[in-house]
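Trainee: Sharing a model that was predicted from the sequence below.
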Amino acid sequence: MGFEHLDTIYYFVLFFVALFAGFIDSIVGGGGLITLPALIACGIPAHLSLATNKLQSVFGSFTATLTYFKSTTLPHLAYGIFFTALGAAIGSYSVLFVKDEHLKLIILIFLTLTFLYTALRPSLGKHESEAKIKNIKFFHLICGLT
């Protein structure tokens, strides 16, 4: 079961949800926090919802990568691409071993925790700081897993 069971109205709803999420994503990030629940609410299985959401985010990430490419050296970019791809492959493969109903529960828990963390931290994003990541390879691996 995939998208074939959806009525036409769901396609329109998901289209406008995706536009809105893309707009939010371009300003503050986190558009996937909008599209993922919408996909699941339309009755799309969790595995397919995750894959669809990830595919949509690839386009935004690709644009960010091009911008980053202009401001960094090639070795840093190569590490980022390799370890992010490795993490994405591991995450995509491992999620196949989780039952759909368990995956929906996991997604619900993490979306709720993300919402609570964001809502209860009023200072989040109000000050600029320079990112200091000590182990960039591990960071990219974790980014790929998520």
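Mentor: Here it is on my side, so go on. Numbers count the residues shown, from 1 in each chain.

Trainee: Every contact and neighbour count from this point should use C-alpha atoms.
Mentor: OK.

Trainee: Tell me which residues of the longest helix along the chain come out buried.
Mentor: Longest helix in the chain, counting residues (DSSP state H): helix 46-70. Residues of helix 46-70 classed as buried by neighbour count (16 or more other Cα atoms under 10 Å): Ala46, His47, Leu48, Ser49, Leu50, Thr52, Asn53, Lys54, Gln56, Ser57.

Trainee: Format these as TSV; extra columns: distance to Phe69.
Mentor: Listed next are these as TSV, based on distance: Cα to Cα, whole Å:
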residue	distance to Phe69
Ala46	33
His47	31
Leu48	31
Ser49	30
Leu50	27
Thr52	26
Asn53	24
Lys54	21
Gln56	21
Ser57	18
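
Trainee: List just the nearest of those residues to Ala38.
Mentor: Ser49 (8.9 Å; Cα to Cα).

Trainee: And the closest one, how far from Thr73?
Mentor: From Ser49 over to Thr73 the distance is 35 Å, taken as Cα to Cα, to the nearest Å.

Trainee: Second structure for comparison follows:
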Amino acid sequence: MLEPAHLDLWFYPALTLVAVLTGFIDAVAGGGGLVMMPVLLTTGLPPHVVLGTNKVQSMCGTAMATWRYHRAGLFSFRASAPTAAVVFLGAMAGSLAIQRLSADVLKLVVPVLLIAVALYTVLSPNMSDHDRHGHLSERGYVPVGAGVGFYDGFFGPGAGQFFATTLVGLRGLGLTRATGLTKYLNVTSNLASVIVFTIGGQAMWILGLCMGAGAMTGAWIGSHYATKFGAKVIRPLLVVVSIGLTVRLVWGWFST
């Protein structure tokens, strides 16, 4: 278990409080890494350790959100298990790849995809709570889920948005149902990444679990609001987070 002695103790409660906010954002629209990753990097931890530790806290938050959305009857564990299994394998492959390859190419491509997500969310009449005929079945969606899972393990920012918009656009799910299923797929991909980063000695579990407690608190609040108010809360936050992630990634081009 990796836990560098040089990390000041005050970081633990401070990052736990930040995780409450990121847990809320993740539970409603995804993209909590927009806040958490830059904050974690200020600790001076190596980038791969930041990635691994962030996955620990994210796994905790998405687990809480998944439980809340399932309790609300928004998705079935059994029906979505094949997709979740493929997402798990994709995320594991992505997490192995990021430890050996550079994510520079994705830094160029992802902002374009996130702008597309924001535009689709704003302009498409499908981004509501009404289910409709989908273009893909559960089985047909499996390759898409595997691709987003690989991306989540490899790079991560925007994975929740990509799951949600593809579930709406391709599977025909209403936005709140899509958000619930997104959390199930997210917790699956996070678990795969945590396993890989832990085996590689690149996850700080004590810090990650402290942050995880904050993320679970935020996720409980966020999932409560999302299930209560539905698309009228999820849709605008999805747009804001997608644009925020885009700005953050584009800013990174000029600051490095």
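Mentor: Right, received. Where do you want to start? Given the structure is predicted, the values throughout are model-derived calculations rather than measurements.

Trainee: Quick TM-score on the pair, please.
Mentor: In this superposition the chains share a TM-score of 0.70, using TM-score structural alignment, normalised by the length of structure 1; 140 aligned residues with a Cα RMSD of 3.7 Å.

Trainee: hang on, the earlier thing: can you tell me which helices and strands the longest helix of structure 1 packs against?
Mentor: helix 32-41, helix 100-119 (3 or more Cα pairs under 8 Å, 6 or more residues apart in numbering; DSSP states H and E).

Trainee: Can you pull out the residues in contact with the last one?
Mentor: Contact with helix 100-119 of structure 1 is made by Leu33, Pro45, Ala46, His47, Val95, Leu124, as judged by Cα atoms under 8 Å, 6 or more residues apart in numbering.

Trainee: The fourth one and Val95 touch, don't they?
Mentor: Yes. Taking Cα atoms under 8 Å as the contact criterion, His47 of structure 1 and Val95 are neighbours in contact, 7.4 Å apart.

Trainee: dump the residue contacts of Ile136 of structure 1.
Mentor: Tyr79, Gly80.

Trainee: Now do it against Leu66 of structure 1, distance only.
Mentor: From Ile136 of structure 1 to Leu66 of structure 1 the distance is 18 Å (Cα to Cα).

Trainee: For stretch 32-49 of structure 2, buried residues please.
Mentor: Neighbour counts over stretch 32-49 of structure 2 (16+ other Cα under 10 Å) mark Gly32, Gly33, Leu34, Val35, Met36, Met37, Leu40, His48, Val49 as buried.

Trainee: Any chance of a markdown table for the residues you listed, columns distance to Glu3 of structure 2?
Mentor: Formatted as a markdown table, these follow (distance: Cα to Cα, whole Å):
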| residue | distance to Glu3 of structure 2 |
| --- | --- |
| Gly32 | 23 |
| Gly33 | 21 |
| Leu34 | 24 |
| Val35 | 22 |
| Met36 | 18 |
| Met37 | 18 |
| Leu40 | 14 |
| His48 | 14 |
| Val49 | 10 |
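
Trainee: Let me know the secondary structure of Tyr93 of structure 1.
Mentor: helix (DSSP: H, G, I helix; E, B strand; the rest coil).

Trainee: Skipping its backbone neighbours, what lies nearest the most centrally placed residue in structure 1 in space?
Mentor: The centroid of structure 1 falls nearest to Gly32 when counting by Cα atoms, centre = their mean (5.1 Å). Leaving aside its sequence neighbours, Gly32 of structure 1 sits nearest to Asn53 (Cα to Cα, 6 or more residues apart in numbering; 6.4 Å).

Trainee: Spit out the contact partners of that neighbour.
Mentor: Asn53 of structure 1 touches Gly32, Thr35, Leu36, counting by Cα under 8 Å, 6+ apart.

Trainee: Alright, I will stop here.
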